[in-house]
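Asks: Dropping the sequence and predicted coords here.
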Amino acid sequence: MDIKEIQNLIKFVAKSGASEVKLEMDDVKITIKTGSDSPETTIIQAAPMQAAPQMVAPAPVAQPTATEPAPSASAPAEDNSKFVTIKSPIIGTFYRRPSPDKPLFVEVGKEIKAGDTVCIIEAMKLFNEIESEVSGKIVKILVDDSSPVEFDQPLFLVDPS
C-alpha cells in the first residue's frame, strides 16, 4: 500500500464520520481513529526478521478551513479571514512545478478549480500531487519553491468568491 492510497483512505474515513477503522493486509496493519480533537492514524508494517516499525501521524483535515492571519508582513488593507487556506497534508519538500523545465502549476491571480493540482510535495522520494479542494483565485503563495514544509502548514491563500 503506497502513501497516496493511505492518504485517500484517511480522507475517506474523515468524510464518512466513522470513529475507528482497522485494515489488515498481508504485511500492513492500519488503524484510523477519529472522533476526538486529535484524530490519529497508526500504520504498522511488519518487516521480516525485524521489529515492526510504527508510525503515528495525525489524519489530515478533509475540508480546508478559513485562514488565520499570516504571521508574515502582509498588506494592512487585506482581510485574510475571507480567504481559504490550502494546507500541506504531509511533511516534505514543496515544489511549484512538476520539473525544472516545466511551467508553474499556479501563480498569484490564477483561477483554479477543485481538483486542480497546485503543487507537488516530495516525501521519501515519492512526489505527491497536492490538489485544491476549493475553486477560486490564488491570492498568495506562502511557501518558497524547493523549501521544506510541515504537516498542516499553510501553502496558498485562495479567494473563493
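Replies: Structure received.

Asks: make it CA atoms for all contacts and neighbour counts henceforth
Replies: Fine.

Asks: dump the residue contacts of the residue nearest the centre of the chain.
Replies: Geometric centre of the chain, nearest residue: Pro89, 1.8 Å, by Cα atoms, centre = their mean. Pro89 is in contact with 60, 151-152, counting by Cα atoms under 8 Å, 6 or more residues apart in numbering.

Asks: Give me the neighbour count for Asp152.
Replies: Residues within reach of Asp152, counting by other Cα atoms under 10 Å, total 16.

Asks: putting a second one here so we can go through both:
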Amino acid sequence: MQIEDIKKLIQLLDESNLTELCLEEESYKIKLKKEKEVIRVEKEVSTISAPALTHSNPTPQNSPTQVDTSIEDTDYQIIKAPMVGTFYKSPSPESDPYVTIGDQVKAESIVCILEAMKLFNEIQAEVSGEIIEILVEDGQMVEFGQPLFKVK
C-alpha cells in the first residue's frame, strides 16, 4: 500500500460518520481511529414555579406539566456506540462478559464488541470509573451514538 492510498483512507474516515476503519491484507494491517466524543453530565437541580390559579388557567399547581420537582442522579458519563452494529458483552458465548455492573474501567478497558459487516470491533471505555448501568442487551442491534453504558 502506498502513502497516497493511506492518505485517501484517512480522508475518507475524516469525512465520514465512522469512528474506526480497519483494513487487513496478507502483507499489512491498518487501523485508523477517530477520537470519540465523551459527554459528561453534571447534576443540575432546577425548579419551575407554577402560575397561580385563575379563571383563564384552571390547571392545578401540582400538575406535572407545571412543576417538576423530581431530581435524577445525572452525575455520570455515557459510553456511546461509535458505529452501527450488533452489541456483544463478551468475546464469545462461553466467555465471561468484558464488564459487569460495579466493575471499574479505565479509558483503555475493552467494554464490549460491536459486530459490523462480519468485523468484530473491540470498544474501549475511553472514560474511567465504575460501570453503573448497562443500557443494551447482548445481541441487540445498536445505532451510531446510542448510549451503551453509564459510568460514574
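Replies: Done, it's in. Model, not experiment: these values are computed from the prediction.

Asks: where does the TM-score land?
Replies: Aligned and superposed, the two chains score 0.62 in TM-score terms (TM-score structural alignment, normalised by the length of the second structure); 111 aligned residues with a Cα RMSD of 2.9 Å.

Asks: hmm, back to that, show me what the residue nearest to the centre of the first structure lines up with in the second structure.
Replies: In the second structure, the residue matched to Pro89 of the first structure (TM-score structural alignment) is Pro82.

Asks: Please apply the same query to Leu142 of the first structure.
Replies: Taking TM-score structural alignment, the alignment pairs Leu142 of the first structure with Leu135 from the second structure.

Asks: residues contacting its match?
Replies: 147-150.

Asks: try 7 Å this time
Replies: Neighbour list for Leu135 of the second structure: 147-149 [criterion: Cα atoms under 7 Å, 6 or more residues apart in numbering].

Asks: still contacting in the second structure, which of the contacts of Pro89 of the first structure?
Replies: With the contact criterion set to both residues aligned by TM-score structural alignment, their matches' Cα atoms under 8 Å, the contacts of Pro89 of the first structure that also touch in the second structure are 151-152.

Asks: Same list (the contacts of Pro89 of the first structure) but as JSON lines, adding distance to Glu133 of the first structure and secondary structure.
Replies: Formatted as JSON lines, those follow (distance: Cα to Cα, whole Å; DSSP: H, G, I helix; E, B strand; the rest coil):
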{"residue": "Pro60", "distance to Glu133 of the first structure": "13", "secondary structure": "coil"}
{"residue": "Phe151", "distance to Glu133 of the first structure": "17", "secondary structure": "coil"}
{"residue": "Asp152", "distance to Glu133 of the first structure": "14", "secondary structure": "coil"}
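
Asks: Val106 of the first structure: which of the contacts of Pro89 of the first structure is nearest?
Replies: Asp152 (19.5 Å; Cα to Cα).

Asks: quick one, what contacts that closest one?
Replies: Contact partners of Asp152 of the first structure, counting by Cα under 7 Å, 6+ apart, are 87-89.

Asks: Take these and write them to a markdown table, including secondary structure and distance to Ile6 of the first structure.
Replies: Formatted as a markdown table, these follow (DSSP: H, G, I helix; E, B strand; the rest coil; distance: Cα to Cα, whole Å):
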| residue | secondary structure | distance to Ile6 of the first structure |
| --- | --- | --- |
| Lys87 | strand | 18 |
| Ser88 | coil | 15 |
| Pro89 | coil | 12 |
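
Asks: Throw those residues into TSV and include distance to Asp116 of the first structure, thanks.
Replies: Below are the contacts of Asp152 of the first structure laid out as TSV (distance: Cα to Cα, whole Å):
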residue	distance to Asp116 of the first structure
Lys87	14
Ser88	15
Pro89	15
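
Asks: Val21 of the first structure: what secondary structure?
Replies: Look at Val21 of the first structure: counting by DSSP: H, G, I helix; E, B strand; the rest coil, its state is strand.

Asks: what about the nearest residue to it once chain neighbours are set aside, how many neighbours?
Replies: Leaving aside its sequence neighbours, Val21 of the first structure sits nearest to Ile32 (Cα to Cα, 6 or more residues apart in numbering; 5.1 Å). Ile32 of the first structure has 23 neighbouring residues, counting by other Cα under 10 Å.

Asks: so who does Ile32 of the first structure touch?
Replies: By Cα under 7 Å, 6+ apart, the residues touching Ile32 of the first structure are 20-22, 40-42.

Asks: Please apply the same query to Glu107 of the first structure.
Replies: Ile138.

Asks: Just tell me what it corresponds to in the second structure.
Replies: If you follow Glu107 of the first structure across to the second structure using TM-score structural alignment, you land on Thr100.
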